[in-house]
Structures are given as C-alpha cells and as structure tokens.
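Chemist: Show me the folded form of this:
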Amino acid sequence: MKINKQIKVSGRVQGVFFRKSTQQKALELGIKGWVKNEPDGSVLVEMEGNLSAMMEMEEWLRNGPLLAKVEFLEISDGEVFNHADFLILR
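Modeler: Next comes the predicted model:
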C-alpha cells in the first residue's frame, strides 16, 4: 500500500546539496514525489512509497547529506497523488 507524507526539514539544509541528495536517496528507495527549497530556509519534501521505504527515507532525512545540520522535521500525512518520478522543484 502506497502512502504520502509531506516533511518540512529545518536547520542548515539549503546550499548543502540537500535537494540533490534527497532525490538520489528517494530514487534508490523507489520513492516518488518532489523536494524544494522554501523561502524560510527550510526544505519541503513530498514523498510517496511503501511503508518500509518511507520509514527508511524519513530516517535518512533526520540527518541529510554530510554538510547538512538537520534540527527539526515537521511531518504530515497527505493524499496519494501517484507521482511518476522524484523531482527537484525550483
């Protein structure tokens, strides 16, 4: 069963290859959706996939790539949109 989550990642998460690294991890796990920078300095991720992949992705987001310093995740469940890919939105 596919689930959808939106996760707002706060901390030092812009300018540290967070979006590209998130896309690579999502594709590795078979997760679909998107990632984008927000004006407040956070990164917003919408992702869809099976429960085990989503749990692994959520755990990865708690740390992010090497140069990131994740301080907080704000997680909400969403409606499944059946995204076709995992995109970096500008």
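Chemist: contacts and neighbour counts: CA atoms only from here.
Modeler: Noted.
Chemist: At the geometric centre of the chain, which residue sits there?
Modeler: Closest to where the C-alpha atoms of the chain average out (Cα atoms, centre = their mean) is Val45, at 3.7 Å.
Chemist: I have a second one here; can you model it like the first so I can compare?
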Amino acid sequence: MGDNDRQKAVQARMHGKVQGVGYRMWARREAIRLGLVGWVRNERDGTVTASIAGADAAVSTMIERLRQGPRGASVSRVKIEEFELLDAPIDFRIIV
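Modeler: Modelled structure (predicted):
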C-alpha cells in the first residue's frame, strides 16, 4: 500500500460568509471532481460543515479549496477535525 492509497477522513467547519452563496453545491462538485465521498450541510449558526473522506492527497486539496470557497463566499476560518473512517458513504451529498 503506497502513499497514494492512504485514506483520510476529516470534518471541516467553515466560518464566514458561507451560506446563501452556493457553497454546498460548489463543495459537492469539487469533492466529486476529486473522487471524495461524504456530505455537506448548512448549520443553524451560519457555518457550513463538510465531512469528507478519500485519498490523503485529495482530502488535503479539498481542505485548501474549502478555505477559498466559491465566488461570493468569504471564508474567515476553517476548523478541521480528523476522524476514523468506519462507514464511508458511497457518494457525496448535500444534507438539508
């Protein structure tokens, strides 16, 4: 098992102007493009949470993209927590 095969799972919480700017649809597109699985949802406090899992390098790339966000978003902070991947979803979905 090489480095490329290393799997990683993180939960990311984005703070700033991240709701009402298409952040979830954008995040889903980016995650699918990178071959990641997981979910993204709006939180009541105005943040957006994403759970992402996949190849180590792809997860790292996604975290960088989450820090940027889509056009119209203004991400002030991203809090990342790693977790153990037990039951990985088979796709990437928006949770409402």
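Chemist: Quick TM-score on the pair, please.
Modeler: Laid over one another, the chains give 0.97 as their TM-score (TM-score structural alignment, normalised by the length of the first structure), with 90 aligned residues with a Cα RMSD of 0.6 Å.
Chemist: coming back round to it: in the second structure, what residue corresponds to the residue nearest to the centre of the first structure?
Modeler: Structural correspondence for Val45 of the first structure with respect to the second structure (TM-score structural alignment): Ala50.
Chemist: Report the secondary structure state of the spatially closest residue to its match that is not a sequence neighbour.
Modeler: Computed as Cα to Cα, 6 or more residues apart in numbering, the closest residue to Ala50 of the second structure that is not its neighbour in sequence is Val40, at 4.1 Å. Recorded secondary structure, Val40 of the second structure: strand (DSSP: H, G, I helix; E, B strand; the rest coil).
Chemist: quick one: the helices in the first structure?
Modeler: 18-29, 51-61 (DSSP state H).
Chemist: Rebuild the ones you listed as CSV, extending it with mean neighbour count.
Modeler: Below are the helices of the first structure laid out as CSV (neighbours: other Cα atoms under 10 Å):
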stretch, mean neighbour count
helix 18-29, 18
helix 51-61, 15
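Chemist: coming back round to it: my guess is the residue nearest to the centre of the first structure meets Ile7, correct?
Modeler: Yes. Under the criterion of Cα atoms under 8 Å, Val45 of the first structure is in contact with Ile7, at a separation of 5.1 Å.
Chemist: re the thing from before, my read: the residue nearest to Ala50 of the second structure touches Ala53, true?
Modeler: No. With contact defined as Cα under 8 Å, Val40 of the second structure does not reach Ala53; the gap is 11.8 Å.
Chemist: More neighbours: which of these two?
Modeler: Ala53 (28 against 24; other Cα atoms under 10 Å).
Chemist: Chain neighbours aside, what residue packs nearest to that one?
Modeler: In space, Ala53 of the second structure is closest to Ala9, 4.2 Å off (Cα to Cα, 6+ apart).
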